[in-house]
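Trainee: how would this look folded up:
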Amino acid sequence: MNWLVLGLAGVVEIAWSQSIKPTRNFTQPLPTLICFVLAAVAVYLLSYAMQTLPVGTAYAVFTGIGAVGAITLGIVVQRDPLSAGRVLALSMIIGGIVLARVTNPD
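Mentor: Predicted structure coming up:
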């Protein structure tokens, strides 16, 4: 169950990462509020998952999901450049997440 919560925390982390830019350096009230709420929800879910998962594993998976999602959305939505190096980096992050999951003693 906590792996599912951790996955959800990662998805909220992705949404949070995308909510930062619209705040325009935290000068726009509604986008700033949304950004803070998403951050709080992501951290709450992460802390819940950490009740039974090792802290290091949970945090690495959480940030890995966030990084993969942020890079992917940047490429798809923001038209960030795609290169072989970025694809390799994404593959390595995803591999690390999978490895952390399958080698976790739960």
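Trainee: CA atoms for contacts and neighbours, from now on please.
Mentor: Noted.
Trainee: in space, what's closest to the residue nearest the centre of the chain - neighbours in sequence excluded?
Mentor: Nearest residue to the geometric centre of the chain (C-alpha atoms, centre = their mean): Gly66, 1.7 Å. Leaving out its chain neighbours, the residue that sits closest to Gly66 by C-alpha to C-alpha, 6 or more residues apart in numbering is Ile14, at 4.8 Å.
Trainee: next, the second sequence, to be compared with the first:
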Amino acid sequence: MLAWAALVAAGVFEVVGVQGFQMLTRSRIVPGLARLVAGFGIGLTLLHMAAQQIPLGIAYAVFSAIGTIGSTLVGVFVWHETLGLRRGGWLCVVIGAIIGLKLCQ
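Mentor: The predicted model follows:
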């Protein structure tokens, strides 16, 4: 159970790292770089810890899915990007794929 908590936290920190990229593109160099390095550094460390108990294929897929979905939602709610029906539909496909991978484990 602790491995799954670490994996979810890793995904959340990936979203933090992606926010750093967004800050860099908006010329907020120092805080963006700090957020990017800290977010990805902590996220990958937690992913490594989780992968000690969860098969790597599942762990990485969940990590990536949390990052993808989380980054999209942050983009929509923080950076005012549009979600749209097609984009939302593909996010549902990502969620379904992760559930399918877990069920096949």
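Trainee: can you give me the TM-score here?
Mentor: Once the chains are overlaid, their TM-score stands at 0.86 when taken by TM-score structural alignment, normalised by the length of structure 2; 104 aligned residues with a C-alpha RMSD of 1.9 Å.
Trainee: elements contacting the strand or helix carrying the residue nearest to the centre of structure 1?
Mentor: Assigned by DSSP states H and E, Gly66 of structure 1 belongs to helix 55-76. Packing contacts for helix 55-76 of structure 1, counted by 3 or more C-alpha pairs under 8 Å, 6 or more residues apart in numbering; DSSP states H and E, involve helix 2-19, helix 29-49, helix 84-102.
Trainee: if we can go back for a sec, the residue nearest to Gly66 of structure 1: neighbouring residues, count only.
Mentor: 25 (other C-alpha atoms under 10 Å).
Trainee: any idea how far Leu82 of structure 1 lies from Leu33 of structure 1?
Mentor: 31 Å (C-alpha to C-alpha, to the nearest Å).
Trainee: just to revisit the earlier point, which among the helices and strands packed on helix 55-76 of structure 1 is found nearest to Leu73 of structure 1?
Mentor: Leu73 of structure 1 lies closest to helix 2-19 among those, at 8.2 Å (C-alpha to C-alpha).
Trainee: one step back: wait, the residue nearest to Gly66 of structure 1 sits on Phe62?
Mentor: No - between Ile14 of structure 1 and Phe62 there is no contact under C-alpha atoms under 8 Å: 9.7 Å.
Trainee: nearest residue to Ala3 of structure 2 other than its sequence neighbours?
Mentor: Ala3 of structure 2 sits nearest to Ala50 (C-alpha to C-alpha, 6+ apart), 4.5 Å away.
Trainee: what's near enough to touch that neighbour?
Mentor: 2-4, 6-7, 59 (C-alpha atoms under 8 Å, 6 or more residues apart in numbering).
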